[in-house]
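**Q** Sequence and predicted structure are below.
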Amino acid sequence: MPFTDEEITELKRLHAEGLGRNAIAREMGRSLRGVSVHAERLGLTFDRTMTALATQAKVTDAKARRAAIVQRLYARTERLLDQLDDADNGGFKFTTSTVNGIETESLDHVPGQEEKALAGAITQYMNQAVKLEQLDGDPGVEAARSMLGSLAEGLTKLAGLDGGGDDSGEG
């Protein structure tokens, strides 16, 4: 369907505003092909520099978002490791349901199931951090992956040592 005079004026105006072909087609409710054909007839071209810059900006933004997520994963991992370390000073908070209701007490050790769960969470956080870092090709990822793989393997072995039983010392 041919463009009306009003649509041609609109096409010229949107092009002058710097909109790309796709944006103009959406704005006008026309097909991409129709916009391209009429723009060519009018001698209008679409500079791909703006598209390339916009794409690069999105790539950069996504990389920054992934980096922020990686930092959050590391922070969570550190908090979990701190929980495990606090047990050495009687600072591991253990909450359980009893006949008296919900009770919390500080332990000087981490019960087996909790240690296993924390070790699993640490492993998952670290694995996800490494995968996200690999997307951006950060240097040193291979060394980090090797180190984290060894850490994850060690944590898994450590968590599995007690067989997941209750080590509270009670019958």
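**A** Okay, I see it. These numbers were taken from a predicted model, which means no experiment stands behind them.
**Q** can we go C-alpha only for contacts and neighbour counts from here?
**A** Noted.
**Q** Identify each buried residue in the top helix by length along the chain, please.
**A** Counting residues, the longest helix in the chain under DSSP state H turns out to be helix 48-86. By neighbour count on 16 or more other C-alpha atoms under 10 Å, the buried set for helix 48-86 is 63, 66-67, 69-70, 73-74, 76-77, 80, 83-86.
**Q** now swap in stretch 35-44 and tell me
**A** Of the residues in stretch 35-44, those buried under the neighbour-count criterion (16+ other C-alpha under 10 Å) are Val35, Ser36, His38, Ala39.
**Q** same check, this time on stretch 112-128
**A** For stretch 112-128, by 16+ other C-alpha under 10 Å, it's 112-113, 115-116, 118-120, 122-123, 125-128.
**Q** and the gap between Ser36 and Ala23?
**A** Here the criterion is C-alpha to C-alpha, to the nearest Å. By it, Ser36 lies 12 Å from Ala23.
**Q** Presented hereafter is structure B, for comparison with structure A:
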Amino acid sequence: MARRYDIQTTDEDYDNVRRLHAQGLGRNEIMRATGRSANLVSRLAREMGLSFVRGPEVAVATEARRQDLAARRIALAEQLQADAENLRAQMWQPTVVYAFGGPTNSYSEHVLDEAPAADKKALMATAGMALDRSLKLEPIRDDSGADAARSMVGQLMAGLAEVYREQQEEACSEGAGDAP
């Protein structure tokens, strides 16, 4: 194998690139491990007939990451849904209201059967935000037969178009026989 030597390149560089490539490292990983430039690593690999083409591996890894993120979004959507349900339930639970005040800055509290209106409003707004975020992460997927209806309408339109075409052909053939 003809090696191109220059001041920057050593036999150790070739050995390192070959060894690290055999371990499955990519060009940038080899570059970081050896402290050599990306151009030098690429050139040495090319001279040794090594390739960094990893398209299929990258595609598999990308798809796995996409699926992992989708699963995490679903889990977060479920947690936000549970948060919304818990916040809504708090509106109807016994609630302690308290205050500090008076000349002695004394503390007083009362237990109410349910949250005061202002607290209910805040709880409902917060529950609404949690539910909204949940639906953005994992939208409802119920088309209620919309695809079937679109298909039926498409078939109906195709049938009507066929009947219209046949009627036009008949009219043309009948009209042709009446010509002088």
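**A** It's in. All values reported here derive from a predicted model rather than from experimental measurement.
**Q** Go ahead and measure how far the longest helix of structure 1 is from the middle of the chain.
**A** With C-alpha atoms, centre = their mean, to the nearest Å as the basis, helix 48-86 of structure 1 stands 6 Å off its chain's centre.
**Q** What helices and strands are in contact with that helix?
**A** Packing partners of helix 48-86 of structure 1 (3 or more C-alpha pairs under 8 Å, 6 or more residues apart in numbering; DSSP states H and E): strand 92-98, helix 112-135.
**Q** if we can go back for a sec, nearest to Thr98 of structure 1 among the buried residues of stretch 112-128 of structure 1?
**A** Closest approach to Thr98 of structure 1 among the buried residues of stretch 112-128 of structure 1 (C-alpha to C-alpha): Gln113, at 17.4 Å.
**Q** quick one: what's aligned to that closest one in structure 2?
**A** Using TM-score structural alignment, the partner of Gln113 of structure 1 in structure 2 is Ala118.
**Q** And that match, how far from Met124 of structure 2?
**A** Distance from Ala118 of structure 2 to Met124 of structure 2, counting by C-alpha to C-alpha: 10 Å.
**Q** quick one, what contacts the closest residue to Thr156 of structure 1 other than its chain neighbours?
**A** Excluding the flanking residues, the one nearest Thr156 of structure 1 by C-alpha to C-alpha, 6 or more residues apart in numbering is Ala119, at 6.6 Å. Neighbouring residues of Ala119 of structure 1 by C-alpha atoms under 8 Å, 6 or more residues apart in numbering: Ala152, Leu155, Thr156, Ala159.
**Q** Counting only helices, which of those residues make the cut?
**A** Ala152, Leu155, Thr156, Ala159.
**Q** Touching, the first one and Tyr125? I think so.
**A** The one in question is Ala152 of structure 1. No. Counting by C-alpha atoms under 8 Å, Ala152 of structure 1 does not reach Tyr125; the two are 10.2 Å apart.
**Q** how close does the residue nearest the centre of structure 2 sit to Thr62 of structure 2?
**A** In structure 2, the C-alpha nearest the mean C-alpha coordinate belongs to Ala70, at 5.6 Å (C-alpha atoms, centre = their mean). Note on Ala70 of structure 2: its distance to Thr62 of structure 2, by C-alpha to C-alpha, is 12 Å.
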